[in-house]
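Peer 1: I would like the atomic coordinates for the input below:
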Amino acid sequence: MKKWLLVLAAVLLIFVAGCAQDNGGNTGNNAAQNQNAETNNEAENGANEQSEQPAQVEEVTLNIGASEIPHSEILNFVAPILAEQGVNLNIVVFNDYVQPNVQLYEGELDANFVQHQPYLDEFNAERGYDLVSAGGIHIEPFGVYSNRVQSLDELEEGAKIAIPNDPTNRGRALLLLAQNGLIELSEEAGTSATPADITNNPHNFEFVELEAAMLPRMLDEFDAAAINTNYALQADLNPLEDALVIEDAESPYVNIVAVRPDNQDSEAIKKLVAVLQSQEVEEFILENYNGAVVPAFQ
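Peer 2: Just a heads-up that it's a prediction; the model follows:
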């Protein structure tokens, strides 16, 4: 009987020891699992923290040509907005319409903001260029100015009227004069009208063609002059107050951002045009130019 008791006691001791080992193993496994879970959570939290940080915006610089007023003023207004989007503007101011297109075509500029679509079309045809519009921004109503008379009716017989010498703006000036009854043009003339297309000139006006940028400076030399609004503004002429006649807001001569075909779809150009066509720019134009410059994207 004692032997059986001893055997039973031994079996119980072995069983208890086995249970203790199992519990110890489970405890170790649980600790390891808990440690792994904590490590995984830390890694996951770290990844979340990294994902919550704003992605670094790659900065680019756009070299853009512009007329002084209003183009460069509008670009200077949007420059801080674009900088926040990683696009820095290097604004190069020009006093003519030729070099901005030449330098754009040759790659010295990434874009320009100086002209309307009809002028670009004419320039491309003349030079064999393929520059394109990335978007329309505003209209600058074209006007006729004078330091000698207060209205077109006061122009005397044989008065000298200065007009731009580039094909598009020359035609634009003659069309404006025709619309106000000073002359008549042939039906085929269109936007490329020249003095040779005048079919009726009842007051024998003399038309003198000059570079557009010179017209405000030469205004005293003529009885009247048809002047682009950007050059009028530079000469402190107020189109709404000083112009004898002016185009209305329905003018088709929308000023555009011109680019090359190889960069017209770049992200930087898209951001530039998007900001230029934003509500902020619309408000800036309306508040600063009092109708002398009209947004074309309203």
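
Peer 1: all contacts plus neighbour counts: C-alpha atoms, from now on.
Peer 2: Noted.

Peer 1: report the buried residues of stretch 68-78.
Peer 2: Along stretch 68-78, these residues count as buried under the neighbour rule (16 or more other Cα atoms under 10 Å): 68-75, 78.

Peer 1: could you redo those as TSV and give each row distance to residue 218 and secondary structure?
Peer 2: Written out in TSV, the entries for the buried residues of stretch 68-78 read as follows (distance: Cα to Cα, whole Å; DSSP: H, G, I helix; E, B strand; the rest coil):
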residue	distance to residue 218	secondary structure
68	19	helix
69	19	helix
70	21	helix
71	23	helix
72	24	helix
73	25	helix
74	27	helix
75	28	helix
78	33	helix
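
Peer 1: closest to residue 292 out of those residues?
Peer 2: Minimum distance to residue 292 across those is 9.8 Å, recorded for residue 70 (Cα to Cα).

Peer 1: assess the claim that the closest one and residue 232 are in contact.
Peer 2: No: with contacts defined as Cα atoms under 8 Å, residue 70 does not count as touching residue 232, sitting 10.4 Å away.

Peer 1: separation between residue 49 and residue 43?
Peer 2: For residue 49, the distance to residue 43 equals 10 Å [Cα to Cα, to the nearest Å].

Peer 1: actually residue 177, not the one I wrote
Peer 2: Using Cα to Cα, we find residue 177 at a distance of 75 Å from residue 43.

Peer 1: these two: which has the busier surroundings?
Peer 2: residue 177 (20 against 12; other Cα atoms under 10 Å).

Peer 1: secondary structure element for that one?
Peer 2: Here residue 177 sits within helix 167-179, counting by DSSP states H and E.

Peer 1: same deal with residue 27?
Peer 2: According to DSSP H and E, residue 27 maps onto helix 2-52.

Peer 1: how distant is that helix from the center of its chain?
Peer 2: Centroid displacement of helix 2-52 relative to its chain, using Cα atoms, centre = their mean, to the nearest Å, is 67 Å.

Peer 1: so which elements touch that helix?
Peer 2: Using 3 or more Cα pairs under 8 Å, 6 or more residues apart in numbering; DSSP states H and E as the contact criterion, no secondary-structure element is in contact with helix 2-52.

Peer 1: what does whichever helix or strand comes after it contact?
Peer 2: Beyond helix 2-52 on the C-terminal side, the first helix or strand identified by DSSP H and E is strand 60-67. Strand 60-67 is contacted from outside by 72, 86-96, 100, 108-114, 230, 268, using Cα atoms under 8 Å, 6 or more residues apart in numbering.

Peer 1: one more to line up against the first:
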Amino acid sequence: MRTVLKTTVAAAATAALTLGLAACGTDSDPAAGGPADSDAPLTVAASPTPHADILGFVRDNLAKKAGLKLEVREFTDYVLPNTATENGEVDANYFQHKPYLDDFNAKQGTHIVPVVDVHLEPLGLYSSTLKKASELTAGSTVAVPNDTTNEGRALKLLDDHGLIELKEGAGDDATLSDIADRKGLKFKELEAAALPRSLEDVDAAVINGNYAIEADLEPAKDALALEKAEGNPYANFLAVKKGNEDDPRVKKLAELLTSKEVAEFIEKKYHGSVVPAAGPDAS
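Peer 2: Okay, here's the model as predicted:
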């Protein structure tokens, strides 16, 4: 396993974007009271990897021929992309799965809806010192994401691999209190983006696929335990504010993101660490 990790966190850019969230929607934003301009650029908020990479491929190779002007704006957290989409700062976003979006909308009062599934990022357990998941023993510390849906997802991964035992009936929103048997493990709850850096301080960490890739980890090779792609409910999708689903620019992008060309790009670039999941949304 790698002992030196590289994580890119654009703090200054995030701060600038945060200030921009106070801005009102543009004239091309139907939610701001103006009709969508099909000739205006479509601005999409995205996590740097793999979302912005995939969008960059579309922009550079497919968008012009489809008559779409595409702008990609990178965010390094899981809150600002939805807030920016709700406020009209951006037209769409691409970074999240349905359980996370449902929880976010319920808690924040936002109105974001999925448009089309694009890919899956299997969640994985990583360590800078251990070779196998079975080497986790009583007293070992495991870091997990601190947001509701990803923590539940992380605990399910640990339960599926026999590292803990969840209480009967624990669902996708399981928390540490839903663990029936910790088997001696200790847990540290951290923001998802900080998990790769935590590997120097804990015995293992459950890390989202995009953050693992950014940290030069290869989920398909480096994970001690990895989610199965088949039947996985955590597909990442293109999303917009409710009412903007029929924007012709959004429809064009949805078609491109689910094209054969994009599927081949994902398969070639990520070697199973990111899996194409094109299809209708799960709403």
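
Peer 1: can you give me the TM-score here?
Peer 2: Put the two chains on top of each other and the TM-score (TM-score structural alignment, normalised by the length of the second structure) is 0.83; 241 aligned residues with a Cα RMSD of 1.3 Å.

Peer 1: before we move on, back to that, so what does the helix holding residue 177 of the first structure touch, helix or strand wise?
Peer 2: In terms of contact count using 3+ Cα pairs under 8 Å, 6+ apart, helix 167-179 of the first structure is assigned the packing partners helix 117-127, strand 160-164, strand 184-185.

Peer 1: matching residues in the second structure for that helix?
Peer 2: Counting by TM-score structural alignment, helix 167-179 of the first structure pairs with residues 148-160 of the second structure.

Peer 1: that stretch vs the first structure, average distance?
Peer 2: Here the mean offset of stretch 148-160 of the second structure against the first structure after fitting is 0.3 Å, by mean Cα distance after the TM-score superposition for the first structure.

Peer 1: in that stretch, what counts as buried?
Peer 2: Of the residues in stretch 148-160 of the second structure, 148-159 count as buried by neighbour count, 16+ other Cα under 10 Å.

Peer 1: in CSV, list those residues along with distance to residue 132 of the second structure.
Peer 2: Supplementary listing: these in CSV, determined by distance: Cα to Cα, whole Å:
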residue, distance to residue 132 of the second structure
148, 27
149, 26
150, 22
151, 21
152, 22
153, 20
154, 17
155, 17
156, 18
157, 15
158, 13
159, 16
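
Peer 1: so which of those residues is the closest to residue 242 of the second structure?
Peer 2: residue 149 (21.7 Å).

Peer 1: quick one, what contacts the closest one?
Peer 2: By Cα under 8 Å, 6+ apart, the contact list for residue 149 of the second structure reads 99-100, 103, 172-174.

Peer 1: look up the closest residue to the aligned partner of residue 93 of the second structure in the first structure, ignoring the ones flanking it.
Peer 2: Residue 93 of the second structure maps onto residue 112 of the first structure when the alignment is built from TM-score structural alignment. Closest residue to residue 112 of the first structure in three dimensions, ignoring its sequence neighbours and counting by Cα to Cα, 6 or more residues apart in numbering: residue 65, at 4.3 Å.

Peer 1: count the neighbours of the one you found for me.
Peer 2: 29.

Peer 1: what does it correspond to in the second structure?
Peer 2: In the second structure, the residue equivalent to residue 65 of the first structure is residue 45, according to TM-score structural alignment.

Peer 1: mind checking the SS state of residue 249 of the second structure?
Peer 2: Classification of residue 249 of the second structure into helix, strand or coil gives helix, according to DSSP: H, G, I helix; E, B strand; the rest coil.

Peer 1: ok, for it, nearest residue in space, not its chain neighbours?
Peer 2: Once flanking residues are discounted, residue 249 of the second structure sits nearest to residue 38: 6.0 Å by Cα to Cα, 6+ apart.

Peer 1: can you give me every residue that contacts that neighbour?
Peer 2: With contacts defined as Cα under 8 Å, 6+ apart, residue 38 of the second structure is in contact with 247-249.

Peer 1: what do you get for residue 297 of the first structure?
Peer 2: Taking Cα under 8 Å, 6+ apart, we find residue 297 of the first structure in contact with 136-138, 277.

Peer 1: between those residues, which is nearest residue 285 of the first structure?
Peer 2: So of these, ranked by how close each gets to residue 285 of the first structure (Cα to Cα), first place is residue 138, at 8.7 Å.

Peer 1: give me the distance between that closest one and residue 267 of the first structure.
Peer 2: Distance, residue 138 of the first structure to residue 267 of the first structure, by Cα to Cα: 22 Å.

Peer 1: of these two, who's got more company?
Peer 2: Relative neighbour count places residue 138 above the other of residue 138 of the first structure and residue 267, with 24 against 11, counting by other Cα under 10 Å.

Peer 1: so the aligned partner of the more buried one in the second structure, which state does it fall into?
Peer 2: The pairwise alignment with the second structure assigns residue 138 of the first structure to residue 119, based on TM-score structural alignment. The local conformation at residue 119 of the second structure, judged by three-state DSSP, is strand.

Peer 1: hang on, isn't residue 119 of the second structure packed against residue 274?
Peer 2: Yes: at 6.7 Å, residue 119 of the second structure and residue 274 qualify as touching, with contact defined as Cα under 8 Å.

Peer 1: can you give me the helices in the second structure?
Peer 2: Counting by DSSP state H, residue ranges of the helices within the second structure are 11-20, 53-58, 64-66, 80-87, 98-108, 148-160, 209-214, 219-222, 248-257, 260-270.

Peer 1: could I get those helices as JSON lines with distance to residue 241 of the second structure?
Peer 2: Rendered in JSON lines, the data for the helices of the second structure read as follows (distance: least, Cα to Cα, whole Å):
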{"stretch": "helix 11-20", "distance to residue 241 of the second structure": "18"}
{"stretch": "helix 53-58", "distance to residue 241 of the second structure": "19"}
{"stretch": "helix 64-66", "distance to residue 241 of the second structure": "23"}
{"stretch": "helix 80-87", "distance to residue 241 of the second structure": "6"}
{"stretch": "helix 98-108", "distance to residue 241 of the second structure": "11"}
{"stretch": "helix 148-160", "distance to residue 241 of the second structure": "21"}
{"stretch": "helix 209-214", "distance to residue 241 of the second structure": "23"}
{"stretch": "helix 219-222", "distance to residue 241 of the second structure": "32"}
{"stretch": "helix 248-257", "distance to residue 241 of the second structure": "11"}
{"stretch": "helix 260-270", "distance to residue 241 of the second structure": "24"}
